[in-house]
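# The amino acid sequence is not available; the structure is as follows:
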């Protein structure tokens, strides 16, 4: 791998780890998944096309590696422990306890989502990707991405008891429509 690509890969590690944590549910498994995915990327570097987005390629590798692992394990559930989510609490915040409570509730709701919805929710709401980027990354029609995200948001809102109806309050999820 060229030095430039190696540097790019290293700079992507925090984002890759965050994405993997959302998939696996804990930091240890996420670290293993990122390591396996990076190793796979290094072995198959000839498949990456210079001039394309390295992050998109890596997200796809992580997702397929995760799916392969799940198929091997024949496991139907993935746990997302509150401790697995990176610490976001600001001890100076007057609402730190309330924010932590909401983070814990959202973490629990995320593990209830079907994997295809959770992946899209993580890429769009957490990573800030656009519908088109996710569509390209996952090789899905843009409409499928949008409908899965809608169903995921609706489920999250229902589980959290949101007063906003589905489709409302999308700014809370970091929606990018470009």
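Looks like it arrived, so ask away. Worth saying up front: this structure is predicted, and the values here are computed from it rather than measured.

# all contacts plus neighbour counts: C-alpha atoms, from now on.
Fine.

# okay, which residue is most central for the chain?
residue 122 (3.2 Å; C-alpha atoms, centre = their mean).

# separation between that residue and residue 19?
7 Å (C-alpha to C-alpha, to the nearest Å).

# for this structure, what spans make up the helices?
Under the criterion DSSP state H, helices of the chain are mapped to 3-24, 27-43, 54-73, 96-110, 115-121, 131-138, 142-160.

# Can you add distance to residue 88 and give those helices back as JSON lines?
As requested, the helices of the chain are exported to JSON lines (distance: least, C-alpha to C-alpha, whole Å):
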{"stretch": "helix 3-24", "distance to residue 88": "12"}
{"stretch": "helix 27-43", "distance to residue 88": "15"}
{"stretch": "helix 54-73", "distance to residue 88": "23"}
{"stretch": "helix 96-110", "distance to residue 88": "8"}
{"stretch": "helix 115-121", "distance to residue 88": "19"}
{"stretch": "helix 131-138", "distance to residue 88": "25"}
{"stretch": "helix 142-160", "distance to residue 88": "20"}
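
# what about versus this one:
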């Protein structure tokens, strides 16, 4: 068991970061990571020896997340996404900080598979091959999905939200 813990432990911060990016809630993210680790430990014997442990754990985490999301939709449970705080970025100017905040807000508007893929590649710095293992699709599919996701996000940020002004008397 100590050997398993030694392999998994260095990956927990990445799992936690990905969960927080998906859920925007620290407690829910910790619960997701806990469920992921529990599932990984109970299915350790099913892991391919010599396989990519990081991709395997992220695939489990994504599947647990999707299961929880489907369950919440069936229950009609609403999740408050506006509880996020501002994004600290002291090195960037205020304009860049606003663009980053808008991009992250727009990220939530993307379909789940595009959002997950952008987070895995952009935030977790997974290779296309690792992401392909997480999504269980060919690398070429990952590349085309990533291109569409980036384009959708770019278009959403550039289009911006239109503000409707009212006349106040």
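Here it is on my side, so go on. Since we're looking at a predicted model, the values are computed, not measured.

# Could I get the TM-score for this pair?
Scored against TM-score structural alignment, normalised by the length of the second structure, the superposed chains reach a TM-score of 0.80; 157 aligned residues with a C-alpha RMSD of 2.5 Å.

# about what we covered before: what residues are up against the equivalent of the residue nearest to the centre of the first structure over in the second structure?
For residue 122 of the first structure, the aligned residue in the second structure is residue 119 (criterion: TM-score structural alignment). Residues near residue 119 of the second structure by C-alpha atoms under 8 Å, 6 or more residues apart in numbering: 18, 21.

# cool, residue 99 of the first structure as well?
residue 89.

# Residue 105 of the first structure versus that one, what's the distance?
If you go by C-alpha to C-alpha, the gap between residue 99 of the first structure and residue 105 of the first structure works out to 10 Å.

# Over to residue 49 of the first structure?
40 Å.

# More neighbours: which of these two?
residue 105 (15 against 10; other C-alpha atoms under 10 Å).

# Which residue comes closest to the more buried one once chain neighbours are left out?
Closest residue to residue 105 of the first structure apart from its sequence neighbours, by C-alpha to C-alpha, 6 or more residues apart in numbering: residue 160 at 7.4 Å.

# Counterpart of the one you found over in the second structure?
By TM-score structural alignment, residue 160 of the first structure lines up with residue 157.

# does that match really touch residue 103, like I thought?
Yes: Residue 157 of the second structure lies in contact with residue 103 (C-alpha atoms under 8 Å); the separation is 5.9 Å.

# how far away is residue 110 of the first structure from residue 59 of the first structure?
From residue 110 of the first structure to residue 59 of the first structure the distance is 19 Å (C-alpha to C-alpha).

# Those two: which has the busier surroundings?
residue 110 (27 against 22).

# Can you tell me, leaving aside adjacent residues, what's nearest to the aligned residue in the second structure for that one?
By TM-score structural alignment, residue 110 of the first structure lines up with residue 107 in the second structure. Computed as C-alpha to C-alpha, 6+ apart, the closest residue to residue 107 of the second structure that is not its neighbour in sequence is residue 115, at 6.2 Å.

# That neighbour: how many residues sit nearby?
Look at residue 115 of the second structure: counted by other C-alpha under 10 Å, it has 20 neighbours.

# what residues are up against it?
107-108, 149.
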